[in-house]
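J.: sequence unknown, structure follows:
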């Protein structure tokens, strides 16, 4: 059966207004003899005995048997976005799932397929359709999602060869088999703040047994890669889709080593930041393909500029695993930057690059009309959002549209008369909002003194879903820590500065920065300083 391309089309189910009603519909669709986990039984015990409408049952059966996921879409609609994010419950669209299953089909016929975070079962159902005789193992911690998954498996005729484990993937054990196991899925993205100390110890300890130092700041999706490496054997294959931040960040270093040294990475396909792989999530996307649970001789890597390009997961530039091992950031391999040669110079030789000042409490120090009045002399037009620079592009002529930051001197005795009275009243209001209690306020010379830097001749964005925007600061705006300021080490004319800005905006790509969660490309000051520009621009 072909993978349906529009699961939402069948998502509206008559009478499903809460999770109990969804559990009730699943119960009506499943055979009465279905064996479920204790947590699923608890859900079923709590549902009302009111019969489910025949129309809802008929429509659901028809939709599922046509390959859509109405129950999964219903579950997503019932859960607030904040809860889904906390649980890492982001269901994969067919535009991403289908190429992954197609790649698995090129690797041979697995005896067993494992989805470590199955959700409503999109991957395991697609794998079951692709591999007629494979045993299907779906792992899911959410009991309601597990009920949905069982219902989908039943209505697609796969119950007899499937096993649903309502458990944490990190706890499961797989029996040894003769033949290949395929691991496939979308490991849940849960940040380390929501992972308990016990599991963090499990993560670092097991990496240590593999000879790899790991940071406990890793998200749950990295835990799932590790568990897969612990389960996989030499015959196995796998493909996972995750957010792409691990390509560059420090806590991703352990996964990068795991892929090259233990999981046998053979493919890495990264959606460009502008491509929205998961609707409404604002995250970058990376698909990893691995084979053989051992180092491979070559790896296919590529940047994918549209979802239609994603289809062929066996394509891409060929690189050696040693090249990946040598790279501190894998995005630099996927997005190669310009070569270093005698005709270029690093930007850091020409400019000091300084991050903007941290206010410590934007709600207080970024001025608004709802605040006590202040004299204009202490309200400084400032870049407070990346969009301030992106909107004006190459040249900031006027600061009239910018928000203003309260920038007071450390010594308040320099203000007198009405000016001092206004400032004292404002600081009283600021104390009521605890602006004097934050870490930044307590560690600067005077808690009320933000201390904005002098205007930088060139400003650039610090983090966005794109390459940085460089802007000639003709209007002499200040900047806080959403931007960097480029300060020439030697005097430069406006014409020379403008030429450098123009070249940077045309040539700097995302591969020079670091990819973080939610699809943001981050450029630290040192990375801006390492950018190389043509030598003739340096000489004016």
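T.: Yep, that arrived. The model shown is predicted, which means the values in this text are computed figures rather than measured ones.

J.: from now on I want contacts and neighbour counts done on CA atoms only, so please keep to that.
T.: Fine.

J.: helices of the stretch 301-450 of the chain, residue ranges please.
T.: 321-326, 331-334, 362-365, 386-392, 417-432, 439-442 (DSSP state H, counting those that start in this stretch).

J.: what of the stretch 151-300 of the chain?
T.: Using DSSP H, counting those that start in this stretch, helices in the stretch 151-300 of the chain cover 197-209, 220-231, 253-258.

J.: list the contacts of the last one.
T.: Around helix 253-258, the neighbours that count as contacts under Cα atoms under 8 Å, 6 or more residues apart in numbering are 207, 212-215, 222, 225-226, 229, 246-247, 325, 328.

J.: number of nearby residues for the residue lying closest to residue 183 once chain neighbours are set aside?
T.: Nearest residue to residue 183 in three dimensions, chain neighbours excluded: residue 238, at 4.3 Å (Cα to Cα, 6 or more residues apart in numbering). Applying other Cα atoms under 10 Å, we find 29 residues neighbouring residue 238.

J.: I'd guessed residue 238 sits against residue 289; true?
T.: Yes: between residue 238 and residue 289 a contact is recorded at 5.8 Å, counting by Cα atoms under 8 Å.

J.: just to revisit the earlier point, can you add mean neighbour count and distance to residue 127 and give the helices of the stretch 151-300 of the chain back as a markdown table?
T.: Shown next, in a markdown table, are the helices of the stretch 151-300 of the chain (neighbours: other Cα atoms under 10 Å; distance: least, Cα to Cα, whole Å):
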| stretch | mean neighbour count | distance to residue 127 |
| --- | --- | --- |
| helix 197-209 | 15 | 29 |
| helix 220-231 | 20 | 18 |
| helix 253-258 | 21 | 25 |
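
J.: try it against this one:
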């Protein structure tokens, strides 16, 4: 296909892509994980792959994309490699609209489109011949959009074909990468555009081990989270390029950050030994904009030594279960089954919360959450006002919620004691600005799952019982945790949104606590002996 013809087809492809995208809602495309690769990015990736096989310029390319879509990566491969070098090309696509579009667009250029589920096609005898170049942007389907039976099938298949035990929280893209690598020819090159979340989370550990032990990871380019690669998907992306061959002794991986693959903002070479020991890969390479830092290596004191960290409650529907205190009173709802609860972080303007005589926060908008353990007949008999309110749930669709169906009675909440300290679960912030806020809670209010609740334990709890005035200093120390470390222990999503989970917050260094109160260090040492 000559350049002029190629350009015309690529322009047509982009128009067809946009047309098919508009036929689905944003929610449906999110569930299916359909986010097309921009042509400029696909070409950038193809050029980097070309640089790796430049010494084999006369070799023939057998191209494959297990999630071809409308053919963005095949289009880029044609533009960069040229049609004469493409001995074969195959694309697999589950969505019939995209499969038909790719076939119509690229059949004359030699692309064979196979319609179906790649994770099933790769196991049968009709699977196309093994490729030596794979370029792919697999479906970004999160684990909660995958049904249990299919997830278990994929876990068994991944283990059978690669020996990797995939965590159930992993997204569909992990299975695509593993299965496609098992399919491809030994020595082949693969380039994958995937979410960068696996680099930081526990359920990405198996994939990280695979990338350091089973293949030769050549390059990991992480985009600046503020530079979302897909205008309709809030994900932070990484390009992984590797060769299907075991890594050589002393191999180092090129990590780049920001900008483009051709002109990144920063680069560094990280040894496999160092990578294997690293909990977080997003700390590489070091750069002013990549302001992620982990201070704790597990040997020193951490917040987990002094606090039990737990997510706030998930009500199942805050709009129904959480009411203004004044509204609940006007409805005649019994105080006994109402608990003070904090508003969402964006509505909470202070980091020190005092209480009124009833334990409610002294803030502009006091809220309460319905929490009752009485069976329905008793509620109907003893508390008719509460019963009348609960009857409105059916018409609102509340009863169809997943959490509601798991609870008995359905209006009983998770049990949490008020936490003296809380941390917001998500937020933004750059440089040394904390992306999350620490709150000193002197009220009886609990928090929703938009907060992490910090309960002092062990020697810190004992100290605060003896010296309650030191709570102010505890809050101050929490406020001194740097933004870099909080971002480093958490994870980042597209658009620069940071999130942190309980176990991640628990890993934050607490060296400042033992510097101020040396007596706490012995408790850290005893815990180390217990759990070591």
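T.: Nice, thanks for sending it over. Nothing here was measured: the structure is a model prediction, and the numbers come from that model.

J.: give me whichever of the helices of the stretch 301-450 of the first structure is most buried.
T.: helix 331-334 (a mean of 22; mean count of other Cα atoms under 10 Å).

J.: that helix - contacts with which helices or strands?
T.: Here helix 331-334 of the first structure touches strand 299-304, going by 3 or more Cα pairs under 8 Å, 6 or more residues apart in numbering; DSSP states H and E.

J.: packing partners of the strand it packs on?
T.: If contacts are counted by 3+ Cα pairs under 8 Å, 6+ apart, strand 299-304 of the first structure sits against strand 265-271, strand 317-319, helix 331-334.

J.: that older thread, how about the helices of the stretch 301-450 of the first structure in a markdown table, adding distance to residue 264 of the first structure?
T.: Compiled in a markdown table, the helices of the stretch 301-450 of the first structure are given as follows (distance: least, Cα to Cα, whole Å):
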| stretch | distance to residue 264 of the first structure |
| --- | --- |
| helix 321-326 | 9 |
| helix 331-334 | 17 |
| helix 362-365 | 46 |
| helix 386-392 | 39 |
| helix 417-432 | 56 |
| helix 439-442 | 44 |
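
J.: and residue 182 of the first structure, which of the ones you listed is closest to it?
T.: helix 321-326 (21.9 Å; Cα to Cα).

J.: the closest one vs the second structure, average offset?
T.: Taken against the second structure, helix 321-326 of the first structure registers an average deviation of 3.1 Å after superposition, with mean Cα distance after the TM-score superposition for the first structure.

J.: name the SS class of residue 137 of the first structure, please.
T.: Judged by DSSP: H, G, I helix; E, B strand; the rest coil, the three-state class of residue 137 of the first structure is strand.

J.: would you mind measuring from residue 466 of the first structure to residue 363 of the first structure?
T.: Distance check for residue 466 of the first structure against residue 363 of the first structure: by Cα to Cα, to the nearest Å, it reads 27 Å.

J.: how about residue 507 of the first structure?
T.: According to Cα to Cα, residue 507 of the first structure stands 36 Å off from residue 363 of the first structure.

J.: likewise residue 388 of the first structure?
T.: 18 Å.

J.: which SSE is the equivalent of residue 527 of the first structure over in the second structure in?
T.: Aligned counterpart of residue 527 of the first structure in the second structure: residue 504 (TM-score structural alignment). Residue 504 of the second structure belongs to helix 502-505 when assigned by DSSP states H and E.

J.: before we move on, back to that, who touches the match of residue 527 of the first structure in this structure?
T.: With contact taken as Cα under 8 Å, 6+ apart, residue 504 of the second structure is in contact with 489-490.

J.: pull out the buried positions in stretch 82-100 of the first structure.
T.: The neighbour-count check on stretch 82-100 of the first structure (16 or more other Cα atoms under 10 Å) flags 84-85, 87-100 as buried.

J.: where's stretch 307-316 of the second structure relative to the chain centroid, distance-wise?
T.: Here stretch 307-316 of the second structure is found 19 Å from its chain centre; the criterion is Cα atoms, centre = their mean, to the nearest Å.

J.: counterpart of stretch 83-92 of the first structure in the second structure, which residues?
T.: Going by TM-score structural alignment: stretch 83-92 of the first structure matches residues 28-37.

J.: ok, stretch 235-245 of the first structure next?
T.: Alignment of stretch 235-245 of the first structure against the second structure: residues 187-197, by TM-score structural alignment.

J.: what's that stretch in contact with?
T.: For stretch 187-197 of the second structure, the external contacting residues (Cα under 8 Å, 6+ apart) are 45, 49, 131-138, 140, 173, 177, 181, 204, 222, 235-245, 491-493.

J.: these in strands, which ones?
T.: 133-136, 222, 237-243, 491-493 (DSSP state E).

J.: which one of those residues sits closest to residue 127 of the second structure?
T.: When these are compared for distance to residue 127 of the second structure (Cα to Cα), residue 134 comes out closest, at 14.9 Å.

J.: burial of the counterpart of the closest one in the first structure, as a residue count?
T.: Using TM-score structural alignment, the equivalent of residue 134 of the second structure in the first structure is residue 183. Residue 183 of the first structure has 25 neighbours, counted by other Cα under 10 Å.
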